[in-house]
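S.K.: Build me a model:
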Amino acid sequence: MPLLRINASTKGLSLHGSAQPVSGALAQVAATQGPVVIMVHGYKYSPFIHKNCPHARIFALQGWPTPLGVHQSDVQGIAFGWHARGGLRQAYSTALDRARDLAQLISSFRGRRDVHLIAHSLGATLCLAALPYLRAGDVGRIVLLSGAAHLGLANHALNTPAGRSCEMFHVTSGENALFDHVFEQVVPDTGAIGRGLSCRHAMRIHIDCNRTLSKLSDLGYPLAPPQRRVCHWSSYTRPGVMLLNAALLNGTLPFCDLRSAIPPQPDLQNQPNPLVTSRKNRIMEWYTRGKGPHHEHAY
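M.R.: Prediction:
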């Protein structure tokens, strides 16, 4: 089947741009073979607002689907849309509310097809919050890109039956430090997952670490060096990184091989964010230069 576009709202799951019930499409997908890859967007997108619709932007065929390989005949790609507009706190609350809908979508393939998740920004909160609603084996691999999620939520989710049976990769960078700080200040809790995770089946991949970049290149995944001081989108826009993300999703680059190859990163759970001590006008200069007047990407 071609890419399936599904939206979640207070009314439940629905097909994007179609009045047809979602149950029929899901039953058809569940009856076939091959992995299912569910893509979840982050803050500022909404499938219910035309100019902010993720299906016309990052979920368009040449956005995420083609580089991730979800357009292949044996892979079912699903673009999961949700209303991530409003203030950051409001969008965070919506992400938690929509987690049950994502879990419902995932469970429709239980025992039939392997399911893997990839999410950016606040989509990480949505994916992690879905795990407690699921069973062991419901999710295979999770790739989070510059995830905006709390350590407490992640540690809880990864210690549920579904969480313990999956492998999680967090692709992030020091370029995202400002956004981690904003998330921690606006939605205070237990710190952002960019600080590091203690679960043995979760791995943080710093794509601004020279030693990590060297090891990834040795493994056949060369990435361009950081191009901005501040960037929330480098985990999917940096040249070469989507090939890495695809390999993490489809298992071409196994967790154990990557764990033994890349150098361990320092645990920052109790460390101050280095950008906190920078002057406010300097931070905003970095942010403005990194985002640009017509930046395609949300948050």
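
S.K.: Please count neighbours and contacts with C-alpha atoms only from this point.
M.R.: Will do.

S.K.: residues in contact with residue 108?
M.R.: 26, 27, 30 (Cα atoms under 8 Å, 6 or more residues apart in numbering).

S.K.: Repeat that for residue 30.
M.R.: Applying Cα under 8 Å, 6+ apart, the residues contacting residue 30 are 108, 109, 112, 113.

S.K.: How about residue 177?
M.R.: Taking Cα under 8 Å, 6+ apart, we find residue 177 in contact with 194, 230, 273, 274, 275.

S.K.: That one in helix, strand or coil?
M.R.: For residue 177, the assignment made with DSSP: H, G, I helix; E, B strand; the rest coil gives helix.

S.K.: Could you check how far the nearest residue to residue 9 once chain neighbours are set aside is from residue 55?
M.R.: Counting by Cα to Cα, 6 or more residues apart in numbering, the nearest residue to residue 9 once its immediate chain neighbours are dropped is residue 82, at 6.5 Å. Distance, residue 82 to residue 55, by Cα to Cα, to the nearest Å: 11 Å.

S.K.: now do residue 193
M.R.: 27 Å.

S.K.: which of those two has more neighbours?
M.R.: residue 193 (26 against 22; other Cα atoms under 10 Å).

S.K.: That one contacts residue 151, doesn't it?
M.R.: Yes. Residue 193 lies in contact with residue 151 (Cα atoms under 8 Å); the separation is 5.0 Å.

S.K.: Also this sequence, please, to line up against the first:
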Amino acid sequence: MTDDPRPIRADMGPRGLTLDRERLARKLAALPASAPVVVMIHGWRYAPGFAGDCPHGSILSLDPQPGDRRAVSWPRHLGLDGCSALGIALGWRAKCDPWRAHLRAGWTGPALAEIARTVHDLSGRPIQVIAHSMGARVALAALPLVPAGHIHRMILLAAAETRRVALSALDTPAGRSVEVINVTTRENDLFDACFEWGIHLGLRTSIGQGLGRSRPNWHDLWIDQPRTLQALAGLGHVLSDPPRRICHWSPYLRPGTIALYRALIEGRLSAGDLPLHRPGRRWSRLILGARGMDLGSGLPAA
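M.R.: Okay, here's the model as predicted:
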């Protein structure tokens, strides 16, 4: 009997990782050798089993429940049908205050590392990761816990993590071998500021402001900047206008974004082809209007 196309469900709870390893092994065995395996990780305010806020009934589902403007199906739009590419949906308990969610995101890093090791043990394949908000903290927390090559690529969307933590994660064997695309936009400035001041008392800078240093395997992609948008359009990826000037979900709600990530995941687009323009100033989406101007970075140090 043909297995259903839904992503493999994985949940991190008080007793550790719950993962259907038998189904995972079966799906991996049937997957073409070149097909990607992608772990999807949600951010704050989702938690498995919560009605209306369960990620497996929302963004990590092939068929999200209607009525939620944020509930666009990641696996459907990324082409994770279980045949040409396999999706693994990692849920964790983020329906709480942001301080506890921040702690739990760090604690969930070992679950992602366990998934990466399991996929590698079963098939010899690396995984790719796409993560939003505090899900990016989960992703980066896994890098010190796995060997080089177990995680091939990370696409981080409006990431809620600091430069210091990201640089530390990159300075590990897996961190030096992974490719990271850090998708950021000035529509997220308010959320970056709340993360920096509400959790880190203004002492740390979010990677929403870019990594702040050059690393050959790290690519900051500023999807609000006119020159970046023009370059992406030249690559065949036209991004429509964002839904709002202030929007934490813009990196996946904005039409055209998920098709861009799918091209990266499938290898039809190389990270080296992505534009490397400097960002506009913080708050420029509000001060200068929806299309802003590229005024240089003016970013604080990490």
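
S.K.: TM-score for this pair?
M.R.: Superposed pair, TM-score by TM-score structural alignment, normalised by the length of the first structure: 0.83. Supporting alignment: 264 aligned residues with a Cα RMSD of 2.0 Å.

S.K.: sorry, back to before: neighbour-wise, give me the winner out of the contacts of residue 177 of the first structure.
M.R.: residue 194 (28 neighbours).

S.K.: before we move on, back to that, and for residue 82 and residue 55 of the first structure, which residues touch both?
M.R.: Here residue 82 of the first structure and residue 55 have residue 47 as joint contacts, going by Cα under 8 Å, 6+ apart.

S.K.: show me the biggest helix of the first structure in terms of residues.
M.R.: helix 88-107 (DSSP state H).

S.K.: right, and the helix or strand after it?
M.R.: strand 115-120 (DSSP states H and E).

S.K.: Just tell me the aligned range of that next one in the second structure.
M.R.: With TM-score structural alignment applied, strand 115-120 of the first structure matches the range 127-132 in the second structure.

S.K.: Average offset of that stretch relative to the first structure?
M.R.: With mean Cα distance after the TM-score superposition for the first structure, stretch 127-132 of the second structure departs from the first structure by a mean of 0.4 Å once superposed.

S.K.: Next, the buried residues of that stretch.
M.R.: Buried positions in stretch 127-132 of the second structure, judged by neighbour count with 16 or more other Cα atoms under 10 Å: 127, 128, 129, 130, 131, 132.

S.K.: Likewise for stretch 174-189 of the first structure?
M.R.: Here stretch 174-189 of the first structure shows 174, 175, 176, 177, 178, 179, 180, 181, 183, 184, 187 as buried, counting by 16+ other Cα under 10 Å.

S.K.: now do stretch 9-18 of the second structure
M.R.: 9, 10, 11, 12, 13, 17.

S.K.: from those, which single one is nearest residue 167 of the second structure?
M.R.: For the buried residues of stretch 9-18 of the second structure, the minimum distance to residue 167 of the second structure (Cα to Cα) is 25.2 Å, reached by residue 12.

S.K.: Helix or strand for that closest one, just tell me which one.
M.R.: Assigned by DSSP H and E, residue 12 of the second structure belongs to strand 8-13.

S.K.: Would you mind identifying the next helix or strand past that strand?
M.R.: Assigned by DSSP H and E, the successor of strand 8-13 of the second structure is strand 16-19.

S.K.: List just the nearest of the buried residues of stretch 9-18 of the second structure to residue 74 of the second structure.
M.R.: Using Cα to Cα, those come closest to residue 74 of the second structure at residue 9, 13.7 Å.

S.K.: dump the residue contacts of the closest one.
M.R.: Residue 9 of the second structure makes contact with 19, 20, 56, 88, 89, 90, 91, according to Cα under 8 Å, 6+ apart.

S.K.: Tell me the counterpart of it in the first structure.
M.R.: Under the alignment (TM-score structural alignment), residue 9 of the second structure pairs with residue 5 in the first structure.

S.K.: now that match, nearest residue through space, not along the chain?
M.R.: Leaving aside its sequence neighbours, residue 5 of the first structure sits nearest to residue 79 (Cα to Cα, 6+ apart; 4.8 Å).

S.K.: Map that neighbour onto the second structure.
M.R.: Residue 79 of the first structure maps onto residue 89 in the second structure, with residues paired by TM-score structural alignment.

S.K.: which residues touch that match?
M.R.: Residue 89 of the second structure neighbours (Cα under 8 Å, 6+ apart): 7, 8, 9, 10, 39, 40, 41, 56, 60.

S.K.: try 10 Å this time
M.R.: 6-11, 19, 38-42, 55-56, 59-61, 74-75 (Cα atoms under 10 Å, 6 or more residues apart in numbering).

S.K.: Show me where the stretch 51-200 of the first structure has its helices.
M.R.: Along the stretch 51-200 of the first structure, the stretches classed as helices by DSSP state H, counting those that start in this stretch are 65-68, 88-107, 123-130, 151-157, 161-164, 177-186.

S.K.: Of the ones you listed, flag the one that's most buried.
M.R.: Among these, helix 123-130 has the highest mean neighbour count (mean count of other Cα atoms under 10 Å), at a mean of 27.

S.K.: What's the match for residue 197 of the second structure in the first structure?
M.R.: Mapped onto the first structure by TM-score structural alignment, residue 197 of the second structure lines up with residue 185.

S.K.: Read off where stretch 210-226 of the first structure ends up in the second structure.
M.R.: Stretch 210-226 of the first structure maps onto residues 226-242 of the second structure, going by TM-score structural alignment.

S.K.: Other residues contacting that stretch?
M.R.: Under Cα under 10 Å, 6+ apart, the answer for stretch 226-242 of the second structure is 185, 187, 221-224, 249-260, 263, 269, 273-280, 290-294.
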